[in-house]
Structures are given as structure tokens and as C-alpha cells.
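Undergrad: Sequence first, then the predicted structure, then my questions.
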Amino acid sequence: MLTVDNVSKKLSGKTILHDITLEFDHGVYGLLAPNGAGKTTLMKLLTTLLFPDSGSIRLDGEDIVVLGERYRGQVGYLPQDFGYYPGYTPRRFLRYIAALQGMPRRGSDERINAILAMVGLSDAADKRMRTFSGGMIQRVGIAQALVHDPRILILDEPTAGLDPKERVRFRNIIHSLAADRIVILSTHIVSDLETIAGHIVMLRDGTVYANASPADLCASLEGRIYEVPAGTPLAEDQRLLSEVQYGGATRLRIYSERPVVGAAVGAAGTADPAAGPITVAPNLEDAFLVIYGG
């Protein structure tokens, strides 16, 4: 188990994280917060790229700073911008990463072939990366985080640059890995977290605002998410979350503190776009916009 115990961190005199306490066990944990909320700082603390000003981070009861290389050898990390050599091929680059991890050449080649297949790069394994698209480079980044079969996988914006097909591949990879390891990832694509994360950690004002399953976060908004016709005036206790299109007509998706008079119970998209208000099932994007302001 990876434990964050009362951790605080300042950068340039500004408190980024304050008194953070979390526990990570096997499974997928999604970090969800706006830019500047401290997600990347927390990830850097978990990878020992930064160190806490107070508090501690422990793996199975041992401080990760004390564990040092013994801890880092169990971590796979994909930062927002990972460094690579454009003149290298994916195979050569992964051999380089494997060597840095102390993996023997004989065993690492078999592992590299399996990882390249996993991320869909077998056919491009021996092409120079300077010719790759941004999505292909991101797949190399995911591969380098996995090459040494880490116990803890930390991914910062892993789906950036991936097209819908690649994002589905990524979600499938994460599902297959999460059974026996800790996976911590952040992304601005809320739908990715909704489909793969068993736990959502929301940071706000440098503290943990919420730590719950996607289902529990959505359930907290049950009966307060509505769709209404475009142009409907909103009361003071109602908030516009988004606009949705049905058959060329626009409806407003709103959050309301009080029940909307005359609202029918329905599901998004099932009512006549010009019909009156309906209650709809909340989703994780609704929760994000309600908590952080939309």
C-alpha cells in the first residue's frame, strides 16, 4: 500500500498542497482537478522528483525517501512531456530505458516486444521517432513507463494526443494492469476517468476535496441535474453546465439546488428537444463542473 500522510508542499513561497492524506491500493485512481490545483506536484512527490516539506509518503510502511532507488525501481512514470531521442527507434529507446532500470538484455528484448505490441507499435518498432505523430510518441511514452513491469504506475495526462481509437486501447491496457498494481493517472478527459478509474481524487485549494468512486460522486448529484429548452431563464440557485444538441436543437444541461417544477423523469436525449425540463442521470463531468464552477 502507498500512503500519503499529512503531506504539504510549497513552491516559490506558495502553498501548493496542504495536509494531503491518501491511501492507494491495487486499482486505478484518477486525479481530477483544474490546472494549477496541484495534480502534477502530487505526482512529482510520489515519484521523488520533489520532496514533502512536511508529512511523509510510505510504501508498505517504509518512507519512500529512505527507500530511494529501491522505491524508484518499482515506479513507472509518464510525465506530461517526457524526453526522448528523435533519432532513436522505439525498440532502441526502450532498450535504453530497460538498461537504465538494470534489466538484462536477454530478458528485456522479450518484454520490449510484448510492450510494443500492447501499445500498438510493433509495425513501427524500428522506425525513427522523428517521423512519428504526437499520438505515436505518446504511445512510446506509455511503453517506457511499463517496460520494467512496475508495481506503481503514475501517468500525467497519458491520453494527450491520442485519437479515440488509441484512447480505447489505452483504457484496455490500464484495465489489464490494474488488478495487481497501483495506477495513478490524471487527465482532463473526464470520460476516460469515468470508464477506467475505480477511485476519483479531487483536489481543491491544495487539499483533498473528494475521494470516492465515480458512482458515488455522481450519486451525490442525483435529482439535481436537468435538461431544459434553450433560452430557459435560470434562477439564482441554478447553474448552466453545458449545452447539448439533439436533432439540431439545443437544450441546456443545468444544476439546480431545488427541484425544477414540472420536470419529468427521463434520460438525456430521450425527450423532444423542444419539450419541457427533464431530470437526467448525473455524470462525472457534471460533478467536475459543479464542484469547480462551470
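TA: Thanks, I have the structure now. Numbers count the residues shown, from 1 in each chain.

Undergrad: switch to C-alpha atoms for all contacts and neighbour counts from now on
TA: Fine.

Undergrad: Could you pull out the buried residues of stretch 159-175?
TA: Across stretch 159-175, burial judged by 16 or more other CA atoms under 10 Å covers 159-162, 166-167, 169-171, 174-175.

Undergrad: Quick check: the farthest pair among the residues you listed?
TA: Of all pairs drawn from the buried residues of stretch 159-175, the one with the longest distance (CA to CA) is 161 and 175, at 20.0 Å.

Undergrad: dump the residue contacts of residue 174.
TA: Shown in contact with residue 174 (CA atoms under 8 Å, 6 or more residues apart in numbering): 28, 183, 196.

Undergrad: Out of these, list just those in helices.
TA: Residues of the contacts of residue 174 located in helices (DSSP state H): residue 196.

Undergrad: got a markdown table for the buried residues of stretch 159-175, with secondary structure too?
TA: Shown next, in a markdown table, are these (DSSP: H, G, I helix; E, B strand; the rest coil):
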| residue | secondary structure |
| --- | --- |
| 159 | coil |
| 160 | coil |
| 161 | coil |
| 162 | coil |
| 166 | helix |
| 167 | helix |
| 169 | helix |
| 170 | helix |
| 171 | helix |
| 174 | helix |
| 175 | helix |
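
Undergrad: any idea which of those residues is closest to residue 282?
TA: residue 171 (21.9 Å).

Undergrad: just checking, the closest one touches residue 192?
TA: Yes: using CA atoms under 8 Å, residue 171 is in contact with residue 192, at 7.4 Å.

Undergrad: can you list the buried residues of stretch 159-175 in CSV and add distance to residue 72?
TA: CSV is the format used below for the buried residues of stretch 159-175 (distance: CA to CA, whole Å):
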residue, distance to residue 72
159, 23
160, 24
161, 27
162, 27
166, 28
167, 27
169, 27
170, 23
171, 24
174, 20
175, 23
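
Undergrad: out of those residues, which one sits closest to residue 107?
TA: residue 174 (23.1 Å).

Undergrad: Show the end-to-end separation of stretch 200-208, please.
TA: End-to-end span of stretch 200-208 (CA to CA, to the nearest Å): 11 Å.

Undergrad: Go through it and flag the buried ones.
TA: Buried residues in stretch 200-208 (16+ other CA under 10 Å): 200-204, 206-208.

Undergrad: putting a second one here so we can go through both:
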Amino acid sequence: MPPARSTIVRGIEQVRERRKGMELRIQQLSKHFKDKKAVDEVSFTLTAGVWGLLGANGAGKTTLMRMIADLTAPTSGAVFYDGIEIRKMGETYRNLFGYLPQDFGYSRDFTVKDYLEYMAALKDVPIKETAGRIERLLELLTLSEVRGEKIAKLSGGMRRRVGIAQAMLNEPKVLVMDEPTAGLDPGERVRFRNLISEFSHDRIVLISTHIVSDVEYIASRNAIMKAGRIVDIGTTQELVRQIEGKVWEGAVSVEDLTEYEKRLRVVSRRDEGHGLVFIRYLSEKPELPKSATVPPRLEDLYLWLFPQTVLEKEGN
């Protein structure tokens, strides 16, 4: 029997109430290294839900995330959680924060279970809840069968899943993840997206990635970072409007494909057989006979803004 309408309405109101007031405000945040501005007066406010942080290598994403994690002191500016500067919150902030760096440290002698128990203790997870949380994350991240294996002997994808598990152990209110799906196969990426989508209902989740599909499907909003600055913020639909009419599809012969790939900004291609290949490309105007415009995607925008970037595709 379906739940009564009043029950559904109460549930929606409870979620809204939990989200109310939850925000992470980045205010004129900068970080300088000698003569380089890695992050240059960045200001925006994160609210509950999944946020994507997109940018090419060297854009300043990792430095920004380390300042949000209170691991790197800013040159100027500050980060505030619900109106309180995080550097003044100390342990209180660390207890509600989860972080997955690109490379997380661990002892080569640690098994998966040992490491998660160790991290649970560091994060002050209540002892009576530790075992249950670890078991749940091992199951969700399909690590149950390797719980007794040493992390150093696991594949790159499995180690990444262990890192995701440790970041989520304390059920953080703010979860920041730097390239979380690097090394995961397509099925693992789908499971990760589903897990994060469910986890983010009353939490702030910030994901930095160059695998655009990881955030395209689940992010409520995206921030685009270029040369240390946030150059645009919005939903996927809002952001891609700037390249409407600039994404095209057309057919070329297999023999001519290499020449076209040299002079066009090709996003993707698919072999249609009979010696023809359909290519999706970016341009102010049609460059192929009988080209047609197609609806833009976040991946198209990413390559428009960062033309030298090579995107990692699912399945690669």
C-alpha cells in the first residue's frame, strides 16, 4: 500500500529543513606559491547536493579543495561553514568533514579492514558504530571479498574504492573528493554515482573530476575553474546554453577521417559502416557537408573551454 500523501509531504519538508542553513561559503579565497597564483580570489557558496568542480590540470582545483579541507592555509580569504570560519572550528569541522585526495596515504601492512578501523578511530567514529559502518561501506563498494587483503596488493581501482570508503566513514556533512573515479571501470563508476546521489540528500558533496560524465548525471550545479578562478557556475542546462548552435554532427569517409580530425575539434566519433564515420565536433559554423547542429552536453562545453584537454571516456 503506497504511503499517504501527508507522509510524503512530511518527508519532503524534513529534507528541506535539514538542508536549510547548510552551506559552505568560500569568500575571496586565494593561494599564492612564489610568483604563481594557484587560486585567485575565488568566491562561491556550496549548498546541499552534489557539486561538480570542472577544470583542466593546473586550473587550481586541488589547491582549492585542500583549502576547503583545511589542509592548506590560504594566502587570503576564508572558508565558512554555516557562517563560522573553518579554521576557528578546528576538530568540530574535521569531525563533520570527509576528504578523498588524489593519493591517500596508508601503511603497506594495512589490510582493508585494518585501515578502515584505524581511520574510524582517527575520525572519532563511535566504537559501537564502527563495525556496522565498515561492513555497510565494504558491501556498497564491493570490497567485502578483499577485506583481509593488504591495500598495497590491490588493483588501482580497488584502492580507489578503499579511499572512497574512508572518506565516508564518519558520515560527513561535507564530502570533498578529488578525482574519485580514477581507475574505476564503467560499472564501478555507475555504482559510485548512485551511491553519491543517495548520500548527498542532506549533505554537501563536491567532486573534482575530468571525467565529465561522473558529474553530468548527478550534480545539481557545476563550478568551472580556469587559471585559478571560477569562470562560471550553474546547472548543466544553464552552462551548456553558451555553446548552443556550436555542436555539430556529420559524416566523413574513413579515408578522410584523419585529415578532418587534424583540423576540427572532434568530441567523439562512431563507425556507421559502409566506409562512413559520424563525428561530433565543435565549431562556430558547419565544417562538413550536410552537418547538423545537435543539443550540447557538458562534455562539449568542457572541450570548448579547454580545447587541449583529452577527456577520459568510460570504458577506456
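TA: Cool, the structure landed. Source: prediction; values computed, not measured.

Undergrad: Got a TM-score for the two of them?
TA: Between these two chains, after superposing, the TM-score reads 0.89 (TM-score structural alignment, normalised by the length of structure 1); 278 aligned residues with a CA RMSD of 2.0 Å.

Undergrad: one step back: strands - which of the buried residues of stretch 200-208 of structure 1 land there?
TA: Among the buried residues of stretch 200-208 of structure 1, the members found in strands (DSSP state E) are 200-204, 207-208.

Undergrad: Out of those residues, which two are the most distant from each other?
TA: The span of these, defined through CA to CA, is set by 200 and 207 at 13.9 Å.

Undergrad: Hmm, residue 198 and residue 27 of structure 1 touching each other?
TA: Yes: when contacts are counted by CA under 8 Å, residue 27 of structure 1 is listed as touching residue 198 (6.6 Å).

Undergrad: Identify the residue spatially nearest to residue 204 of structure 1, adjacent ones excluded.
TA: By the measure of CA to CA, 6 or more residues apart in numbering, the closest residue to residue 204 of structure 1 outside its immediate chain neighbours is residue 37, 6.2 Å from it.

Undergrad: show me what contacts residue 1 of structure 1?
TA: 23-26, 59-61.

Undergrad: just the helices in structure 1 please.
TA: Assigned by DSSP H, the helices in structure 1 fall at 39-46, 64-67, 69-72, 90-100, 105-118, 134-146, 164-177, 190-196, 214-219, 284-292.

Undergrad: most packed of those?
TA: Comparing the helices of structure 1 by mean neighbour count (mean count of other CA atoms under 10 Å), helix 134-146 ranks first with a mean of 23.

Undergrad: Onto which residues of structure 2 does that helix map?
TA: With TM-score structural alignment applied, helix 134-146 of structure 1 matches the range 156-168 in structure 2.

Undergrad: Once aligned, what mean separation remains between the matching stretch and structure 1?
TA: Stretch 156-168 of structure 2, aligned to structure 1 and superposed, deviates on average by 0.5 Å (mean CA distance after the TM-score superposition for structure 1).

Undergrad: List the neighbours of that stretch that are in contact with it.
TA: Stretch 156-168 of structure 2 has contacts (CA under 8 Å, 6+ apart) with 98-100, 104, 112, 116, 119-120, 134, 137-138, 141, 143, 151, 175, 180-185.

Undergrad: picking that back up, what is the burial count for the counterpart of the residue nearest to residue 204 of structure 1 in structure 2?
TA: Mapped onto structure 2 by TM-score structural alignment, residue 37 of structure 1 lines up with residue 59. By other CA atoms under 10 Å, the residues close to residue 59 of structure 2 number 19.

Undergrad: Quick check: the most centrally placed residue in structure 1 vs residue 86 of structure 1, distance?
TA: Centroid check for structure 1 by CA atoms, centre = their mean gives residue 186 as the closest residue, at 2.7 Å. Taking CA to CA as the measure, residue 186 of structure 1 falls 26 Å from residue 86 of structure 1.

Undergrad: and stretch 229-245 of structure 1, how far apart are its ends?
TA: One end of stretch 229-245 of structure 1 sits 11 Å from the other (CA to CA).

Undergrad: no, scratch that, I was asking about stretch 271-283 of structure 2
TA: In stretch 271-283 of structure 2, first residue to last residue: 21 Å (CA to CA).

Undergrad: Now do that stretch: distance to the chain's middle.
TA: Offset of stretch 271-283 of structure 2 from its chain centre (CA atoms, centre = their mean, to the nearest Å): 30 Å.

Undergrad: Can you list the neighbours in contact with stretch 177-187 of structure 2?
TA: By CA under 8 Å, 6+ apart, stretch 177-187 of structure 2 touches 62, 65, 99-102, 156-158, 160, 164, 189, 192, 205-210, 214, 314-315.

Undergrad: Which residue numbers in structure 1 does that stretch align to?
TA: Under TM-score structural alignment, the match for stretch 177-187 of structure 2 is residues 155-165.

Undergrad: Also stretch 24-32 of structure 2?
TA: Stretch 24-32 of structure 2 corresponds to residues 2-10 in structure 1, going by TM-score structural alignment.

Undergrad: next one: stretch 134-146 of structure 2
TA: The aligned range for stretch 134-146 of structure 2 is 112-124, by TM-score structural alignment.

Undergrad: OK, contacts around residue 261 of structure 1?
TA: Neighbour list for residue 261 of structure 1: empty [criterion: CA under 8 Å, 6+ apart].

Undergrad: Next one: it from residue 226 of structure 1, what distance?
TA: 11 Å.

Undergrad: and if you look at residue 257 of structure 1?
TA: The value you get for residue 257 of structure 1 to residue 226 of structure 1, if CA to CA is used, is 11 Å.

Undergrad: The two - which one has more neighbours?
TA: For residue 257 of structure 1 versus residue 226, the count of surrounding residues by other CA under 10 Å is larger for residue 226: 28 against 14.

Undergrad: Return the distance of stretch 216-226 of structure 1 from the chain's centre.
TA: That offset, for stretch 216-226 of structure 1, works out to 21 Å (CA atoms, centre = their mean).

Undergrad: cool, stretch 292-301 of structure 2 as well?
TA: 20 Å.

Undergrad: Structure 1: matching residues for that stretch?
TA: The aligned range for stretch 292-301 of structure 2 is 278-287, by TM-score structural alignment.

Undergrad: follow-up on the earlier one: now do the same end-to-end measure for the match of stretch 134-146 of structure 2.
TA: From its first residue to its last, stretch 112-124 of structure 1 covers 13 Å (CA to CA).

Undergrad: Residues touching that stretch, excluding its own?
TA: Applying CA under 8 Å, 6+ apart, the contact partners of stretch 112-124 of structure 1 are 90-91, 94-95, 125, 136, 139-140, 142-143, 146-147, 169-170, 173.
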